[in-house]
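*Asks:* Here's a sequence, model it:
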Amino acid sequence: MKKAPLYSRSRRPAEATPPAPPPVDAAPAAPAARARRRRVPAEAWWAAGGAAVAVAVLLAAGPLGHGARVLTQDDIDAAVRASLEKEPLPSAAAKAYEAIAPSVVRVVALGDGHAEGHDPADDAERAMQRSLGTGVVVIDNGTILTNLHVVWGANKLRVTFADGTESPARLVGVQTENDLAVLRADRIPDDLVAATMRSTADLRPGDHVIAVGHPFGIGPSVSYGIVSGLNREFRSETGKRTLTNLIQFDAAANPGNSGGPLVTMDGQVVGIVTAILNPSEERTFVGIGFAVPIENAAAAAGMPPF
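*Replies:* Below is the predicted model:
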């Protein structure tokens, strides 16, 4: 049975009033209760692991017998630094990419390739690539979100999954007001992984994000930046369509990134990259990109709200 779409609610802790101190004669909290009160962040586990390794290294150097020098915090800090220099921890962006990479697909829209004066038998072999973009798997039955402008008007669609599996795909849904399209692949990998989507309710300017896609057909590629603004508006070059309520970001995006995911540092999708702003005639990135919030994108695929 296929899995339901994956959602994640806000991860930003709500500010709360500190609890009142317990009475002086109160009994100590049970170990389980204490454990529930203390939420240890992931970074603390990395640090604790490094410290444990460092202490083990120091102890292995020799027993602390009578008269031996007692380990100090400086000794432990120095050992932790030495351990991290030998085997650095992955960056937050690298971990976010590792989480989303299995769900990113390459999308190619094809024309019929018919050209006057050619043998019709050859035309079938001359399928012309019309557009190239990116998509993200949102349900593990092969349901993929991408941009409508990537696939609009194509006669054939093909997707390539992260493991190299290629498949024809069908257009099964559109949301023109947000430039979104929903595809369904005919053939999928056995271990296909759907992305986890995260509400944008607590997204703030300055939050770190990555954009993943196939810029100019090179990919999958990852770029790193921040959310530059919220509730932005973008008008297409032709002036025929205006997109609203967009996420503005400064992670590099270029033609081919369209339809790819905008991802937070926890590896969860908050938007679908849809446009870049360049006041010149060049269609290249100058520092302003836009993404459709994932709430709108999920609605295009008929998914329930967060």
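
*Asks:* switch to C-alpha atoms for all contacts and neighbour counts from now on
*Replies:* Noted.

*Asks:* can you give me the strands for the chain?
*Replies:* Secondary structure of the chain (DSSP state E): strands at 6-8, 104-110, 129-139, 143-147, 156-160, 166-175, 180-185, 196-198, 208-213, 221-235, 242-249, 261-264, 269-276, 289-293.

*Asks:* Need the residues that contact the second one.
*Replies:* Spelled out, that is strand 104-110. For strand 104-110, contacts defined as CA atoms under 8 Å, 6 or more residues apart in numbering pick out 127-137, 150-151, 154-162, 212-214, 220, 260-261.

*Asks:* need the strands of the chain in TSV with mean neighbour count, can you?
*Replies:* Shown next, in TSV, are those (neighbours: other CA atoms under 10 Å):
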stretch	mean neighbour count
strand 6-8	14
strand 104-110	26
strand 129-139	25
strand 143-147	28
strand 156-160	22
strand 166-175	18
strand 180-185	24
strand 196-198	24
strand 208-213	28
strand 221-235	17
strand 242-249	21
strand 261-264	29
strand 269-276	28
strand 289-293	27
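
*Asks:* Let me have these in a markdown table, adding distance to Ala299 as columns.
*Replies:* Compiled in a markdown table, those are given as follows (distance: least, CA to CA, whole Å):
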| stretch | distance to Ala299 |
| --- | --- |
| strand 6-8 | 13 |
| strand 104-110 | 19 |
| strand 129-139 | 12 |
| strand 143-147 | 11 |
| strand 156-160 | 22 |
| strand 166-175 | 9 |
| strand 180-185 | 10 |
| strand 196-198 | 12 |
| strand 208-213 | 21 |
| strand 221-235 | 18 |
| strand 242-249 | 15 |
| strand 261-264 | 16 |
| strand 269-276 | 12 |
| strand 289-293 | 10 |
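
*Asks:* Which one of those lies nearest to Leu71?
*Replies:* With distances scored as CA to CA, the stretch of those nearest to Leu71 is strand 208-213 (38.4 Å).

*Asks:* quick one: the closest one to chain centroid distance?
*Replies:* 6 Å (CA atoms, centre = their mean, to the nearest Å).

*Asks:* Another for comparison:
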Amino acid sequence: MKKAPLYSRSRRPGPGPAVPAVPAVAATSAEPAAPAAPAAPGRRQRALQAWRRHERRLWWLGLLLVLALAWAWRAGPSGKPALTIEQIDHLMRKSIAEKPLDSAAARAYEKVIPSVVRVVGYAKDEDDTPDHAKAAREGTETPARPEAGQRKEAARAKEPEMKERGVGTGVVIIDNGTILTNLHVVLGAEQVKVTFMDGLEAEARLVSVMPEHDLAVLQSRKIPDDLAAATMRGTADLRPGDRVMAVGFPFGVGPSASEGVVSGLKREFRSPEGDRLLTNLIQFDAAANPGNSGGPLVTMEGEVVGIVTAILNPTKQRVFVGIGFAVPIENAAAGAGMPPF
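*Replies:* The predicted model follows:
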């Protein structure tokens, strides 16, 4: 019996020669039955044949699909292409050029300045009293009986006027009007006045003193409605080279700010008169002059780490030569009754 031919799975058969059509002849019972026609290829075989016919096109379509997906992932949900590193760098430079960022010192100044006050000590100036009034008080001269107008003028002349004897700086450490300053700023003053940043001027009373640190605590009799206390920071992690800023009223001019670095820690300073030794001081090189005394020494975060107290100058001129000293805020806060850091 003749077997039906099988299709090759390894190679697609080529087209065979054309076969002429043969007229159909009715089968008779005498003739033998014709052989069965070859079986049609199955579904799997038809798919395999189609793949082989379009293999190159399908590979190209797959590659294009992968590229399209990659582009869509890079573009993101918005559909716009993602920025490259070079484009981001260019945009940042352009933004900074159009609107420069504030410096760290400027931000620190803005943070601490609402808590800075001008401190002025007043005392009676005996030298301004007229000579005849001094003599009258001392009983060395008997003045002639003055007229009524002259008597009023003489009464006013008997009492010397309150004169400004020293200008310094202070910093609010509690928003109830508690202020830290230097003791030498208010020492000997018969009256102390403080001026806040909003212009309010008020008398202040002396609450306590710390001579060993040249510090004094004041309490203002009036305060602004929106008074803010400075933020204080311990000096445990303060290191030489850290940037700091001194804020105050040098020679009464201000408020003024000067920037520098911490030059050293645990320094000692003896007053020019030699009667006062201060220890455990912060040395800094931000410019400070008379009037800066009692002002805050501030980090670039606007936090107070010390109270400016002295400058070192080997000459008799009271000007800054590059070495200033501040009392660590831990000592100052402890003297004000605040808990240690």
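
*Asks:* on that earlier part again, among the strands of structure 1, which is nearest Asp77 of structure 1?
*Replies:* Nearest of the strands of structure 1 (CA to CA): strand 208-213, 28.4 Å.

*Asks:* so where is the closest one in structure 2?
*Replies:* Mapping strand 208-213 of structure 1 onto structure 2 (TM-score structural alignment) gives residues 243-248.

*Asks:* Same check on stretch 268-288 of structure 1?
*Replies:* Against structure 2, stretch 268-288 of structure 1 falls on residues 303-323 (TM-score structural alignment).

*Asks:* Excluding its own residues, what touches the matching stretch? List them.
*Replies:* Against stretch 303-323 of structure 2 from outside (CA under 8 Å, 6+ apart): 108, 112, 181-182, 214, 230-235, 246, 282-290, 292-299, 324-329, 332.

*Asks:* For the match of strand 208-213 of structure 1, give me the average deviation versus structure 1.
*Replies:* Once the two models are superposed, stretch 243-248 of structure 2 sits on average 0.4 Å from its counterpart in structure 1 (mean CA distance after the TM-score superposition for structure 1).

*Asks:* what sits up against that stretch?
*Replies:* Residues outside stretch 243-248 of structure 2 that contact it (CA under 8 Å, 6+ apart): 105, 109, 113, 116, 118, 168-170, 254-262, 284, 286-288, 291-300, 308.

*Asks:* picking up where we left off before, Pro305 of structure 1: which of the strands of structure 1 is closest?
*Replies:* Taking CA to CA, strand 6-8 is the member of the strands of structure 1 nearest to Pro305 of structure 1, at 9.3 Å.

*Asks:* That closest one corresponds to what range in structure 2?
*Replies:* Aligned by TM-score structural alignment, strand 6-8 of structure 1 falls on no residue of structure 2.

*Asks:* now for that strand, which elements pack on it?
*Replies:* Under the contact definition 3 or more CA pairs under 8 Å, 6 or more residues apart in numbering; DSSP states H and E, strand 6-8 of structure 1 sits against strand 196-198.

*Asks:* Over which residues of structure 2 does the strand it packs on lie when aligned?
*Replies:* Mapped onto structure 2 using TM-score structural alignment, strand 196-198 of structure 1 covers residues 231-233.

*Asks:* just stretch 225-237 of structure 1 next, same as before
*Replies:* Against structure 2, stretch 225-237 of structure 1 falls on residues 260-272 (TM-score structural alignment).

*Asks:* Then stretch 127-143 of structure 1?
*Replies:* So stretch 127-143 of structure 1 sits over residues 162-178 in structure 2, by TM-score structural alignment.

*Asks:* One more: stretch 74-88 of structure 1?
*Replies:* Alignment of stretch 74-88 of structure 1 against structure 2: residues 86-100, by TM-score structural alignment.

*Asks:* List the residues that contact the aligned partner of Glu201 of structure 2 in structure 1.
*Replies:* Residue correspondence to structure 1 (TM-score structural alignment): Glu201 of structure 2 is matched to Glu166. Residues counted as contacts of Glu166 of structure 1 (CA under 8 Å, 6+ apart) are 158-160, 187.

*Asks:* Please repeat the previous calculation with a cut-off of 10 Å.
*Replies:* 105-107, 158-160, 185-189 (CA atoms under 10 Å, 6 or more residues apart in numbering).

*Asks:* And Arg204 of structure 1, by the same measure?
*Replies:* Arg204 of structure 1 neighbours (CA under 10 Å, 6+ apart): 226-230, 247.

*Asks:* Those: which two are farthest apart?
*Replies:* For those, the maximum inter-member distance is 11.5 Å, found between Ile226 and Leu230 (CA to CA).

*Asks:* All set, thanks.
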